[in-house]
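Chemist: no sequence for this one, just the structure:
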């Protein structure tokens, strides 16, 4: 089960560059509180969205942890005002289907099953589900799908997450 906390905010469309900026803005705050910033994503259009911030730590993440991080990040967002459209701030643990954001995540979780969706197709496909094999040359994510090895460009990955074991 995944812990999460939602806070409501009013504020513009944000793209990949803005998500990177928010990640850089949030990371020192989250780490200073003893958590790992797993990643940041923004979803939504039509004037309203969700800014989702994933946090983790070895002992797990509780609702109180999410609320504490939400309080700190809300203050930063109020001062910096990086988003100009209406949005909800959601703080969440990564959960069983942990999203993979950083290149290091693909190395860290080598041996685990993951789903990867590419923004640009490779060999006639965009979706891959298989066992992560790590990283090569700091730019390729290696995954084995049904006994076949694929080297996927990290820069082309639109979304990736672990497939939870239940």
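Modeler: Structure's in. What do you need? All of these numbers come straight from a predicted model, not from anything done at the bench.

Chemist: C-alpha only now, for contacts and for neighbours.
Modeler: Will do.

Chemist: what's in contact with the longest strand along the chain?
Modeler: Looking across the chain with DSSP state E, the single longest strand is strand 125-136. If you take CA atoms under 8 Å, 6 or more residues apart in numbering as the criterion, strand 125-136 is touched by 103, 106-120, 141-146.

Chemist: so what secondary structure elements neighbour the helix or strand following it?
Modeler: Note on strand 125-136: by DSSP states H and E, the next helix or strand toward the C-terminus is strand 140-145. For strand 140-145, the packing partners by 3 or more CA pairs under 8 Å, 6 or more residues apart in numbering; DSSP states H and E come out as strand 125-136, strand 148-153.

Chemist: which other residues reach strand 140-145?
Modeler: Strand 140-145 is contacted from outside by 103, 106, 128-136, 149-154, using CA under 8 Å, 6+ apart.

Chemist: Contacts only, for residue 27.
Modeler: 36, 37.

Chemist: Ok, the one 5 residues further on next?
Modeler: By CA under 8 Å, 6+ apart, residue 32 lies in contact with nothing.

Chemist: Below is an additional structure, to be compared with the one above:
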């Protein structure tokens, strides 16, 4: 993800009263998608996404006068929100997460467990009576795993 894009958009989202939870860009050319996940202590409604989308779109139109095409998507991170940074994991210590690693750890690429502790960008994940210390930089993908009680 472009650090420049993050530095451009984060203040806009923050000024509107939201947290820019995550920013991802996929595809290329006409199939390029720029996805912003926004969050707020009060939750996110459709109107919030529309407000952020208008402001971000206007800013991108001005900044990218050369004009690359993209589809802009703004949404809530949801219950199974992506976890990208150490701060994301720290916010959910004690909760369950699914983590896919770029390279196997003890022969496993996919881990599911409880977030036990976070130190910087190192996450201690408790899985099957074992604790794994994982660097967020080694994670291909991580998501919060919501637990629904009957």
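Modeler: Yep, it's here. Worth saying up front: this structure is predicted, and the values here are computed from it rather than measured.

Chemist: Would you mind reporting the TM-score between them?
Modeler: In this superposition the chains share a TM-score of 0.89, using TM-score structural alignment, normalised by the length of structure 2; 148 aligned residues with a CA RMSD of 1.9 Å.

Chemist: sorry, back to before: could you check the angle strand 140-145 makes with the longest strand of structure 1?
Modeler: Going by axes from the mean of the first three to the mean of the last three CA atoms, to 10 degrees, strand 125-136 of structure 1 is angled at 120 degrees with respect to strand 140-145.

Chemist: Now strand 125-136 of structure 1: buried residues?
Modeler: Across strand 125-136 of structure 1, burial judged by 16 or more other CA atoms under 10 Å covers 128, 129, 130, 131, 132, 133, 134, 135.

Chemist: a markdown table for those residues, including distance to residue 37 of structure 1?
Modeler: Output for those, formatted as a markdown table (distance: CA to CA, whole Å):
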| residue | distance to residue 37 of structure 1 |
| --- | --- |
| 128 | 25 |
| 129 | 25 |
| 130 | 25 |
| 131 | 24 |
| 132 | 21 |
| 133 | 23 |
| 134 | 21 |
| 135 | 21 |
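
Chemist: out of the contacts of strand 125-136 of structure 1, which are buried?
Modeler: Buried, going by 16+ other CA under 10 Å: 103, 106-107, 109-110, 112-118, 141-144, out of the contacts of strand 125-136 of structure 1.

Chemist: Which ones among the residues you listed lie within helices?
Modeler: The helices, defined by DSSP state H, take in 103, 106, 107 from these.

Chemist: I'd like those as a markdown table, with distance to residue 42 of structure 1 appended.
Modeler: Shown next, in a markdown table, are those (distance: CA to CA, whole Å):
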| residue | distance to residue 42 of structure 1 |
| --- | --- |
| 103 | 19 |
| 106 | 21 |
| 107 | 24 |
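
Chemist: Need the counterpart of residue 81 of structure 1 in structure 2.
Modeler: Aligning on TM-score structural alignment places residue 81 of structure 1 opposite residue 64 in structure 2.

Chemist: Please disregard the earlier target; I meant residue 150 of structure 1.
Modeler: Checking TM-score structural alignment: residue 150 of structure 1 goes with residue 132.

Chemist: biggest helix in structure 2 by residues?
Modeler: Determined from DSSP H, the single longest helix within structure 2 is helix 46-63.

Chemist: mean deviation (superposed) between that one and structure 1, please.
Modeler: Comparison of helix 46-63 of structure 2 with structure 1 after fitting gives an average deviation of 0.7 Å (mean CA distance after the TM-score superposition for structure 1).

Chemist: List the buried residues for that helix?
Modeler: Within helix 46-63 of structure 2, the residues scored as buried using 16+ other CA under 10 Å are 48, 49, 52, 53, 56, 60.
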